[in-house]
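> For reference, the sequence and a predicted model appear below.
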Amino acid sequence: MDVVSDAIAAVRIGRPSTNRLRVAGRWSAWIPGYDGAGFHVVLEGGCWLLPDGGAPLSLAAGDAVLLPHGTGHVLAAAPLELAEVERAVPVDRLLGPAGSVPGPRPPRATGAVGPQGASADGPVTELLCGKYRLEHSRTHPLMRELPDVLHLPTSVGSHPELRAAVDLLGGEVVADRAGGALAVPSLVDLLLVYLVRAWLERGPGAGPDDPGTGDRAGEGAGPARGRWPAALGDPVVSEALRAVHEDPARDWSTDGLAARAGVSRATLTRRFTALVGRPPMAYLAWWRMTRAATLLQETDDPLEVIARRVGYSTPYALSHAFSRLFGTTPGRYRAARAAGAIAVERPAPA
């Protein structure tokens, strides 16, 4: 697979959960921090998102917003003072039981309560809210570089595939048609891919309507920050990364990757290390272990098979490298994941 697909696939576990929030009048809802990633799609009306420690962000119908690090936040009909934010109602009070697909559209919200009491009168706002489960021990550094709030306004016209996914998702949720139990989670997965892609594709001339990527919510101007947008935009580094991700089991060397990229060994090492944060062989070793961890959790393949799939000649060689990085053996890692336990995180490449 390509780097972006691999980065998302490595960290994602299970299927996203979704639910619908339909409110009217004066309202505010508190969403606590989450050990995963959250998202909202505005299906009707508009609202404000107030992230913990960030600036308020105005959302309109058709907007999509991703909180890739599970940042706590408040959704509200209008910007709130600090005292009002602290009195926002837990979002669970306004939602039905979580599920893979929201139920039929509810009536105009009678349970939409705000800090000063509820009113069902006034403009209606409807959102699709959801969460992605993440396995942090396998987080790719590209995903770590995503901003706390990634916003794609409906006015953005440079990413038609993302806009199409939002429109399809909204149509499926509102219509509640046969097959929605499969369609909605699949579209939600597409939404994650397209939002990350939109962030990576932002250029130096990006304007304020491009996906927000600043340290504060709502900062949308300027290029995507971090090493990985630059790494994937560099023809030499991106070619070496593509080779590693296409065939991690191959007996790669720095010379082999340099030849694939069409440059000298020294040039590849210098550019790769500057943009990725570590030399090519160190990144290859880390990615092999990350793939091994994914295979241990998601397959029943014996260790010998997994070792071959990630470029190790024997289970012993894989076990030694795996234990050095994860602090546990492959067998214990697999057993802990099967039991739902959380292993100690180890650092990903910078």
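Now that the structure is in, tell me what you want to look at. Numbers count the residues shown, from 1 in each chain.

> Please make it C-alpha for all contacts and neighbour counts, starting now.
Fine.

> which ones are touching V193?
V4, S5, I8 (CA atoms under 8 Å, 6 or more residues apart in numbering).

> what's the distance between it and S158?
15 Å (CA to CA, to the nearest Å).

> same thing with R265?
Taking CA to CA, one finds R265 at 37 Å from S158.

> L284 contacts V244, correct?
Yes - with contact defined as CA atoms under 8 Å, L284 counts as touching V244 (6.5 Å).

> Of the two, which one has the most company?
Taking neighbours as other CA atoms under 10 Å, L284 and V244 compare with V244 leading, 24 against 21.

> got a list of what the more buried one touches?
W252, L284.

> Using the three-state scheme, assign it.
Following DSSP: H, G, I helix; E, B strand; the rest coil, V244 is assigned to helix.

> Can you tell me which of the contacts of V193 end up in helices?
V4, S5, I8 (DSSP state H).

> Include neighbour count when you put these into TSV, please.
As requested, the ones in helices among the contacts of V193 are exported to TSV (neighbours: other CA atoms under 10 Å):
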residue	neighbour count
V4	18
S5	13
I8	20
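
> So which of the residues you listed is the closest to S319?
Nearest to S319 out of the ones in helices among the contacts of V193 is I8 (CA to CA; 24.7 Å).

> measure that closest one to A78 for me?
Taking CA to CA, one finds I8 at 33 Å from A78.

> again, but for L296
47 Å.

> Please list all residues in contact with the most centrally placed residue in the chain.
Centroid-nearest residue in the chain, with CA atoms, centre = their mean: P68, separated by 4.6 Å. Shown in contact with P68 (CA under 8 Å, 6+ apart): G36, A37, G38, F39, M143, L146, P147, D148, V149, L150.

> Presented hereafter is structure B, for comparison with structure A:
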Amino acid sequence: MDLISETIGSVRVGRVNGRRITEAGPYGLRLPATPLVGFHVMVSGEGWLISGDAAPVALRPGDVVFVAGGVEHGVARMPCTLAELPPVAMSEAPPAPAPTDFEFLCGMYPLLNGRKPAALRHLPDVMAFTPHYDRHPELRAVVDMLSDDYTNAGPGSGAARAALIDLMIVHILRHLHDRWPLTGEPGIGEALRAIHEQPARPWTVQQLGDLAGMSRSAFTRRFTAVTGTAPMGYLTDWRLDSGARLLRETTEPLTAIARRIGYATPFAFTAAFRRRYGLPPGRYRAAAVTPAKPN
């Protein structure tokens, strides 16, 4: 099971966005709570990540902020509260050359239903870390290519940008997997692997607990602690995430997709999908394949 590839597939929908943000002044900026998965990479200057009630985190060139839940957060010159930061003013045009206090690159995918993908729910909504660029020079190469694309957009830039943002998120998830391993948890990893590889099977909590080598109650407690979701809720989420991916990436009829992910009829799949995504599968598929020019 390649959880990272499956996670990327579950968020690769809608219009990818990326831009360079610069800031000069005594404060910083606040980014709104928007349902998305994305990142910021500090490329120059120093600042502080401000997020809710968490302590401010120092940011230096090369540091990465990963946003897994679309929560309100900010980047400030000095430690402060979110309320003290002015909202960011976005522009379609790249920033003009000018003195700045800090500068960072952003890349993001919208979450159409406003919820984290199942495989990311064990992660904090927003976090910062310092990558090991000497150990992973390919990450530095991706950052450099993104920076050049944001500054000197040309023919094919939209396709290149989407690919680079995908690649950046892959490297971020690889790094985070070392710190917050999901499938590495003894027993829980076996249950997750079974759900991901066989979503159509009519799993019960008892069956998954047996795979994990735990009692039903112990398995439920541990699974929920590790993933942030109860076992049956995670199974439903993964089935619908998989269904959404199949709608986007294949031309299979609803009946075939429903059976592949564990729904006996297309009507049951449609009802569950509408509850989750707010629109029926057919409309979702049509919206997902409509060409859109990336920012």
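Received it, and whenever you're ready, just let me know what you need. These numbers were taken from a predicted model, which means no experiment stands behind them.

> Quick check: TM-score for this pair?
After superposition, the two chains reach a TM-score of 0.73 (TM-score structural alignment, normalised by the length of structure 2), with 280 aligned residues with a CA RMSD of 4.0 Å.

> thinking again about what came up before, quick one: which of the contacts of P68 of structure 1 has the most company?
Greatest neighbour count in the contacts of P68 of structure 1, by other CA under 10 Å, goes to V149: 28 neighbours.

> what do we get in structure 2 for that one?
Alignment note: V149 of structure 1 maps to V126 in structure 2; criterion TM-score structural alignment.

> Let me see the contact set for the nearest residue to its match once chain neighbours are set aside.
Of all residues not flanking V126 of structure 2 in the chain, V67 sits nearest, at 4.4 Å (CA to CA, 6 or more residues apart in numbering). With contacts defined as CA under 8 Å, 6+ apart, V67 of structure 2 is in contact with L36, V37, G38, F39, D125, V126, M127.

> Of the contacts of P68 of structure 1, which are reproduced in structure 2?
Checking the contacts of P68 of structure 1 against structure 2 (both residues aligned by TM-score structural alignment, their matches' CA atoms under 8 Å), the contacts still present are G36, A37, G38, M143, L146, P147, D148, V149.

> Could I get the residues you listed in JSON lines, plus columns for distance to R22 of structure 1?
Below are these laid out as JSON lines (distance: CA to CA, whole Å):
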{"residue": "G36", "distance to R22 of structure 1": "23"}
{"residue": "A37", "distance to R22 of structure 1": "21"}
{"residue": "G38", "distance to R22 of structure 1": "18"}
{"residue": "M143", "distance to R22 of structure 1": "31"}
{"residue": "L146", "distance to R22 of structure 1": "29"}
{"residue": "P147", "distance to R22 of structure 1": "27"}
{"residue": "D148", "distance to R22 of structure 1": "25"}
{"residue": "V149", "distance to R22 of structure 1": "22"}
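
> Dump those to CSV, plus distance to V23 of structure 1 and secondary structure.
Conversion of the kept ones among the contacts of P68 of structure 1 to CSV gives the following (distance: CA to CA, whole Å; DSSP: H, G, I helix; E, B strand; the rest coil):
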residue, distance to V23 of structure 1, secondary structure
G36, 25, strand
A37, 23, strand
G38, 19, strand
M143, 32, helix
L146, 30, coil
P147, 28, coil
D148, 25, coil
V149, 23, coil
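
> hang on, the earlier thing: and L296 and A78 of structure 1? Which one has more around it.
With neighbours defined as other CA under 10 Å, L296 of structure 1 and A78 compare such that L296 has more, 21 against 16.

> ok, that one - contacts?
I306, P330, Y333, R334.

> can you name the two of these that are farthest apart?
Top of the distance list for these (CA to CA): I306 and Y333, 13.6 Å.

> Return the set of buried residues in the longest helix along structure 2.
Secondary structure of structure 2 read by DSSP H shows that its longest helix is helix 157-179. Neighbour counts over helix 157-179 of structure 2 (16 or more other CA atoms under 10 Å) mark 157-158, 160-162, 164-173, 175-177 as buried.

> Pull the distance from it to the chain's centre.
10 Å (CA atoms, centre = their mean, to the nearest Å).

> Stretch 26-42 of structure 1 too?
Worked out by CA atoms, centre = their mean, stretch 26-42 of structure 1 lies 15 Å from the chain centre.

> measure that stretch end to end?
17 Å.

> again, but for stretch 224-243 of structure 1
End-to-end for stretch 224-243 of structure 1, by CA to CA: 24 Å.

> Tell me the spacing between G25 of structure 2 and F102 of structure 2.
10 Å.

> higher neighbour count, these two?
F102 (23 against 11).

> which residues in structure 1 form helices?
According to DSSP H, the helices that structure 1 contains are 3-11, 82-86, 141-144, 160-175, 180-200, 227-233, 235-246, 254-261, 265-276, 280-298, 303-309, 315-326, 330-338.
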